[in-house]
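Engineer: Predicted model and sequence follow; I will ask about them next.
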Amino acid sequence: MDLREQTVLITGASRGVGEELARAFVKEGANVIINYYKSKEKAEALANELGDKALALQADVRNQQEVFRIVEEAKLYFKTPVTTVVNNALIDFEFNPLTQKNAFELGWDDFTKQFEGTIHGALNSIQACLGDMKEFGFGRIINIGTNLFQNPVVAYHEYTTAKAALVGFTRNMAKELGAYGITVNMMSGGLLKQTDASKVTTEEVFQIIESSTPLQKVTSPRELADVALFFASPWGRAITGQNLVVDGGLVMD
């Protein structure tokens, strides 16, 4: 299915990577649901800027009923089911090396919050769209990971552990859903320059990444969004269960 025929749910789409994902898909002609949790003004401003191909809808991805509700609202608005899901939402986390809890300070609640946002949130968004995808015989699911579980430049324990679990989640979903024409992939960009979550990252950390990376630069949110377009496009039709690291070669997997 061409991108211009797709309706795309992007979770956490009001800013940062999500905003670039929304812009990229709309530019290619897709319908886009700009999901947001708290950033109402930013989400609605982005939707207004992007025009009638974009719709801002509030839902906490951890709440199944709310996610199912916005999918139904979007179907009525666009008059077509959701064909593509990009699980991007990040719950209450900043990439701040100065305030990150160390191994002595971490609590289990820190981990469960990230598991709820990353795994539970992805499960809710997939299940909200799965029936229509199966009936349609087509679906594209793209999970946003990180290269930090392969190369922890900073030990962001709870965030990185949840994203590592997302690899297993991705591959199990790919195994089961392939029979319905649904692909499930993950793309991992590491620390990006710059998002709302990484604006507090110190310049020293970015310098470490730049000096260690073959391309000698930090990946941008737009460069990551380009890969999402590839996975969703006909060019990516034979790829599923993969974690594509998009970081300029810092991690070679």
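Structural biologist: Perfect, thanks for sending it. Predicted, not measured: the structure shown is a model, and the values here were computed from it.

Engineer: C-alpha from now on. contacts and neighbour counts both.
Structural biologist: Fine.

Engineer: Can you pull up the most central residue in the protein?
Structural biologist: residue 88 (2.3 Å; Cα atoms, centre = their mean).

Engineer: Does it touch residue 141 like I think?
Structural biologist: No: here residue 88 does not reach residue 141: they are 11.0 Å apart, not a contact under Cα atoms under 8 Å.

Engineer: Now do the same contact list for residue 150.
Structural biologist: Going by Cα atoms under 8 Å, 6 or more residues apart in numbering, residue 150 touches residue 251.

Engineer: how near is it to residue 197?
Structural biologist: Distance of residue 150 to residue 197, given as Cα to Cα, to the nearest Å: 20 Å.

Engineer: what do you get for residue 1?
Structural biologist: For residue 1, the distance to residue 197 - Cα to Cα - is 33 Å.

Engineer: Which one's more surrounded, those two?
Structural biologist: residue 197 (19 against 14; other Cα atoms under 10 Å).

Engineer: What is the burial count for the closest residue to the more buried one other than its chain neighbours?
Structural biologist: If the residues on either side of it in the chain are set aside, residue 197 comes closest to residue 94, at 4.5 Å by Cα to Cα, 6 or more residues apart in numbering. For residue 94, the count of nearby residues is 18 (other Cα under 10 Å).

Engineer: Just confirm residue 94 is within a strand.
Structural biologist: No: assignment of residue 94 by DSSP: H, G, I helix; E, B strand; the rest coil gives coil, placing it outside any strand.

Engineer: can you pull the contacts of it?
Structural biologist: 196-198, 200.

Engineer: need these in CSV with secondary structure and distance to residue 133, can you?
Structural biologist: Listed next are these as CSV, based on DSSP: H, G, I helix; E, B strand; the rest coil; distance: Cα to Cα, whole Å:
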residue, secondary structure, distance to residue 133
196, coil, 32
197, coil, 32
198, coil, 34
200, coil, 39
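
Engineer: what about the residue nearest to residue 197, distance to residue 243?
Structural biologist: 23 Å.

Engineer: Kindly report the same for residue 47.
Structural biologist: Counting by Cα to Cα - residue 47 and residue 243 are separated by 29 Å.

Engineer: And residue 113, by the same measure?
Structural biologist: Going from residue 113 to residue 243 by Cα to Cα gives 23 Å.

Engineer: So which of the two has more stuff around it?
Structural biologist: A side-by-side neighbour count of residue 113 and residue 243, using other Cα under 10 Å, places residue 243 first with 22 against 18.

Engineer: give the contact list for the residue nearest to the more buried one when sequence neighbours are not counted.
Structural biologist: Distances taken as Cα to Cα, 6+ apart place residue 186 nearest to residue 243, at 4.5 Å, with adjacent residues excluded. Counting by Cα under 8 Å, 6+ apart, residue 186 touches 142-145, 167, 170, 241-244.

Engineer: Unless I misread the structure, residue 186 falls within a strand.
Structural biologist: Yes: Residue 186 forms part of a strand when assessed by three-state DSSP.

Engineer: How many residues are close by residue 134?
Structural biologist: Neighbours of residue 134 (other Cα under 10 Å): 17.

Engineer: put this beside the first:
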Amino acid sequence: MNQPQNTPRIALVTGAASGIGRAIAERLAIDAHAVVCIVDRDAQGARDAAEHIAGQGGSAHPFCADMADAQAIQAMLGEVRNQVGAPDMVVNCAGVAPTAPVLEHSMSQWQSTLDINVTAPFLIVQQCLADMKRKGWGRIVNIASISGVRAGSGRLAYGTSKAALIALTRQFAVEAAEWGVTVNAVAPGPVETPLIKKMAGGDSTSTYANLVPMNRFGTPDEIAHAVLFLLSEQASYITGETLAVDGGFLASGLFVRNLFEGAPRASGAATDSH
């Protein structure tokens, strides 16, 4: 990532104690030389991630906040500004993914999913945008999901929240564009994290991988590299976009593996013009 200034950029990453969020935080600190604010409801996990980054020669600061609590989010943002500074880059990665049949989704599941997956990013982006506007530069990436683009079994609250996050990304992008701020989303497919494996049903992960043309789950680092591109100067003219990092899942449509194995092959050119 190119650095358009002498001082390191300040990056805030939520859900950064583990999984995709941690991979993003590590790549930002080590590869992009950013000062990373690691935000997670797991205080010890955030400290461990920050210590690991420091051990690799990067700079990171842990912060604890429950993304379902608007007041806790406001307090965390105040601490970040006071202790580190106003973020130049924000990655909203924290999320929850309850799965249940549509007739069994509870109101509490629905509300908490929207609070964490949509309202928290709204609050964080809105608060950080004012400083980015003043500076004339900013990068925001929201971690959405292929479930926000294509519906799936058991994902009533989750899929709806991720679709809303993609729409939120576009809304912010339109108004922030003239301020030198880009706002984009990344939509991961199945990724090797505990959360995604839980959604995939544990032992049924091979079934989910079989739906992906690449025939495998992605890795947190593969998502992180896509995020770093959207945070970089190389992506300065990209905003309001949702980049699928999914092994070809969204592109595949009706995907049948081994469709042609054992099937008779056509010999010669077809003569029927219809």
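Structural biologist: Okay, I see it. Since this is a predicted model, take the numbers as computed values, not measurements.

Engineer: TM-score, when you put one on top of the other?
Structural biologist: Scored against TM-score structural alignment, normalised by the length of structure 1, the superposed chains reach a TM-score of 0.88; 244 aligned residues with a Cα RMSD of 2.1 Å.

Engineer: re earlier: now which of the contacts of residue 94 of structure 1 would you call buried?
Structural biologist: 197-198 (16 or more other Cα atoms under 10 Å).

Engineer: Could I get the contacts of residue 94 of structure 1 in a markdown table, plus columns for distance to residue 206 of structure 1?
Structural biologist: What follows is these, written out as a markdown table (distance: Cα to Cα, whole Å):
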| residue | distance to residue 206 of structure 1 |
| --- | --- |
| 196 | 15 |
| 197 | 14 |
| 198 | 10 |
| 200 | 11 |
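
Engineer: which among the contacts of residue 94 of structure 1 gets closest to residue 105 of structure 1?
Structural biologist: residue 200 (20.3 Å; Cα to Cα).

Engineer: Please report the distance of the equivalent of residue 64 of structure 2 over in structure 1 from residue 41 of structure 1.
Structural biologist: Matched by TM-score structural alignment, residue 64 of structure 2 corresponds to residue 58 in structure 1. Residue 58 of structure 1 sits 11 Å away from residue 41 of structure 1, going by Cα to Cα.

Engineer: Those two: which is more packed in?
Structural biologist: Neighbour count, other Cα under 10 Å: between residue 58 of structure 1 and residue 41, residue 58 has more, with 21 against 12.

Engineer: Excluding residues flanking it in the chain, which one is nearest that one?
Structural biologist: Residue 58 of structure 1 sits nearest to residue 36 (Cα to Cα, 6+ apart), 5.0 Å away.

Engineer: Might one say that that neighbour is in contact with residue 9?
Structural biologist: No: the criterion here is Cα under 8 Å, and residue 36 of structure 1 misses it with residue 9 at 10.8 Å.

Engineer: Neighbour count for these two, which is higher?
Structural biologist: residue 9 (29 against 25).

Engineer: before we move on, back to that, what is the nearest of the contacts of residue 186 of structure 1 to residue 157 of structure 1?
Structural biologist: When those are compared against residue 157 of structure 1 (criterion: Cα to Cα), the nearest one is residue 145, at 14.1 Å.

Engineer: what does that closest one align to in structure 2?
Structural biologist: Using TM-score structural alignment, the partner of residue 145 of structure 1 in structure 2 is residue 144.

Engineer: State the number of residues packed around the nearest residue to that match once chain neighbours are set aside.
Structural biologist: Spatially, and ignoring its direct neighbours in sequence, residue 144 of structure 2 is nearest to residue 187 (4.7 Å; Cα to Cα, 6+ apart). For residue 187 of structure 2, the neighbour count with other Cα under 10 Å is 22.

Engineer: show me what contacts residue 187 of structure 2?
Structural biologist: 143-146, 148, 242-246.

Engineer: Mind doing that once more with 7 Å?
Structural biologist: Residues counted as contacts of residue 187 of structure 2 (Cα atoms under 7 Å, 6 or more residues apart in numbering) are 143-146, 242-245.

Engineer: just those residues now: which is nearest residue 158 of structure 2?
Structural biologist: Nearest to residue 158 of structure 2 out of those is residue 145 (Cα to Cα; 9.1 Å).

Engineer: Look up how far residue 132 of structure 2 lies from that closest one.
Structural biologist: 26 Å.

Engineer: residue in structure 2 matching residue 49 of structure 1?
Structural biologist: Looks like residue 49 of structure 1 aligns to residue 52 there (TM-score structural alignment).

Engineer: Show the subsequent helix or strand relative to the helix or strand that contains that match.
Structural biologist: Element membership for residue 52 of structure 2, per DSSP states H and E: helix 43-55. Counting by DSSP H and E, the next helix or strand C-terminal to helix 43-55 of structure 2 is strand 59-64.

Engineer: Structure 1: helices as residue ranges?
Structural biologist: 16-27, 40-50, 64-78, 108-115, 121-136, 157-177, 203-212, 221-232 (DSSP state H).

Engineer: Next, the angle helix 16-27 makes with the last one.
Structural biologist: Using axes from the mean of the first three to the mean of the last three Cα atoms, to 10 degrees, the direction of helix 221-232 of structure 1 lies 50 degrees away from that of helix 16-27.

Engineer: Counterpart of residue 69 of structure 1 over in structure 2?
Structural biologist: Per TM-score structural alignment, residue 69 of structure 1 is aligned with residue 75.

Engineer: and if you look at residue 198 of structure 1?
Structural biologist: By TM-score structural alignment, residue 198 of structure 1 lines up with residue 196.

Engineer: Would you quantify the distance from the residue of structure 1 most remote from its centre to residue 153 of structure 1?
Structural biologist: Taking Cα atoms, centre = their mean, the residue of structure 1 most remote from its mean C-alpha position is residue 104, at 29.9 Å. Remark: distance between residue 104 of structure 1 and residue 153 of structure 1 (Cα to Cα) = 19 Å.

Engineer: Could you report the distance from the nearest residue to residue 168 of structure 2 once chain neighbours are set aside to residue 211 of structure 2?
Structural biologist: Distance criterion Cα to Cα, 6+ apart; nearest residue to residue 168 of structure 2, sequence neighbours excluded, is residue 122 at 7.5 Å. With distances taken as Cα to Cα, residue 122 of structure 2 is found 32 Å from residue 211 of structure 2.

Engineer: One more: residue 99 of structure 2?
Structural biologist: Residue 99 of structure 2 is 19 Å from residue 211 of structure 2, by Cα to Cα.

Engineer: what about residue 234 of structure 2, how many neighbours?
Structural biologist: For residue 234 of structure 2, the neighbour count with other Cα under 10 Å is 12.

Engineer: what sits against it?
Structural biologist: The contact partners of residue 234 of structure 2, by Cα under 7 Å, 6+ apart, come to none.

Engineer: If anything else comes up later, I'll come back, but that's it for now.
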